[in-house]
Every structure is written in structure tokens, then in C-alpha cells.
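Undergrad: Provided below are the primary sequence and the corresponding predicted coordinates.
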Amino acid sequence: MPVKKLSELLPGEHGVVERVTGVGPFRQRLLEMGLTRGVRVDMEKTAPLGDPTEYVVKGCHISLRRSEADMIVLNIDSEGTD
């Protein structure tokens, strides 16, 4: 199954969270925002200069910097639970 980092998605693409890398409080914050294994993430759009990027997770819009989105690994062929 192909995998990509969340930061590599283009507008209109989606994937399912495989894992959240990194350690510490920011990783915990990503998990609290709903970026847990099996959850579908849709890429909405990027800011004019390419950073940050807007995603839809469980019906909520979140914005992440590219460095933050690099911590999230997605499966591309799956559909996910939400």
C-alpha cells in the first residue's frame, strides 16, 4: 500500500493516517486533534506562499505547517473510518 507524508498531499487528495511520528507535547496535540490511526484526512488548500496547509479531519478544518504535517504518515489506498 503506498504511503505519503501528509505534507506531500495535493489539494483534493486524501489518505488514512498510518502513524504520527515525533515525540513530546506536539505529537500529543496532533493526536488530540483527531489525527489518529485509521482516520481519513482530506487536503483542502494551501496558503499563497505554500505554508500553512488546510486539512479536513473528522469534519473539522485544521491548519498545519509543512514541518508539522511531515510528522504524519498516510496510507493512500484506504478509505478510513471518518
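TA: Received, thanks.
Undergrad: switch to C-alpha atoms for all contacts and neighbour counts from now on
TA: OK.
Undergrad: which residues touch the nearest residue to K5 once chain neighbours are set aside?
TA: Counting by CA to CA, 6 or more residues apart in numbering, K5 lies nearest to V73, which is 4.5 Å off, once chain neighbours are set aside. V73 makes contact with V3, K4, K5, L6, V17, E18, R19, V20, T21 under the criterion CA atoms under 8 Å, 6 or more residues apart in numbering.
Undergrad: Select from those residues every entry located in helices.
TA: Among these, DSSP state H puts none in helices.
Undergrad: Which of these fall in strands?
TA: V3, K4, K5, V17, E18, R19, V20 (DSSP state E).
Undergrad: In addition, the following structure is provided for comparison:
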Amino acid sequence: MTLDLLPLHRKGIISSINFDAVPLKLIEIGCLPGNEIEVLHIAPLNDPIYILVNESHISIRKELAKEIVVEII
């Protein structure tokens, strides 16, 4: 499943990323295959989503979240 479909407060492991679509900054903070990721909050209109990855909190658009494939833990 992609990150935009990960339920609120659920954790997952990143299995793959579209490196062409994901900004370098997101990769630098640890958004890489094998790392744990969690959806902490979803904005009222369902975009953006607030995530925790590699001890960093970041807000990303759902369009970008569709480029990150995760497996639910």
C-alpha cells in the first residue's frame, strides 16, 4: 500500500520509494526503504499528512505520499 492509504496512528516499514518523485530533503532525513514511518495527523481536508520518520516530524502532500510504498507493521 502507499503511504497516503496508511491509517492514522499506524506504523509501517517503507518498502520502496520513487526516487525520481521524492525530494532529496525527504530522503536525507531518513525516508528510505527499511525505515519505520507513522502517520500522526491528517489535515481536515485530508491533505497534507503529518508523519514521523527516523525521529523527524514532517508534513507532506498526499500526492507525494503516493510515491512511497509501505507495509503495515
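TA: Thanks, I have the structure now. For clarity, every value in this text was computed on a predicted model and none was experimentally measured.
Undergrad: Let me know the closest of the contacts of V73 of structure 1 to G59 of structure 1.
TA: V17 (15.1 Å; CA to CA).
Undergrad: what's the matching residue for the closest one over in structure 2?
TA: Mapped onto structure 2 by TM-score structural alignment, V17 of structure 1 lines up with I14.
Undergrad: Also V41 of structure 1?
TA: In structure 2, V41 of structure 1 lands on I37 (TM-score structural alignment).
Undergrad: My reading is that that match lies in a helix. Confirm?
TA: No: according to DSSP: H, G, I helix; E, B strand; the rest coil, I37 of structure 2 belongs to no helix; its state is strand.
Undergrad: Could you measure from it over to N18 of structure 2?
TA: Applying CA to CA, to the nearest Å, the value for I37 of structure 2 to N18 of structure 2 is 16 Å.
Undergrad: And L52 of structure 2, by the same measure?
TA: 19 Å.
Undergrad: Neighbour count for the two, which is higher?
TA: Legend: neighbour count by other CA atoms under 10 Å for L52 of structure 2 and N18, higher for L52 (18 against 12).
Undergrad: and that one, what element?
TA: strand 49-53 (DSSP states H and E).
Undergrad: List the contacts of R19 of structure 1.
TA: With CA under 8 Å, 6+ apart, R19 of structure 1 has these contacts: T36, R37, I72, V73, L74.
Undergrad: at 6 Å what do you get?
TA: R37, V73 (CA atoms under 6 Å, 6 or more residues apart in numbering).
Undergrad: Return the residues in contact with the counterpart of P52 of structure 1 in structure 2.
TA: Per TM-score structural alignment, the equivalent position to P52 of structure 1 in structure 2 is P48. P48 of structure 2 makes contact with I60, R61, K62, according to CA under 6 Å, 6+ apart.
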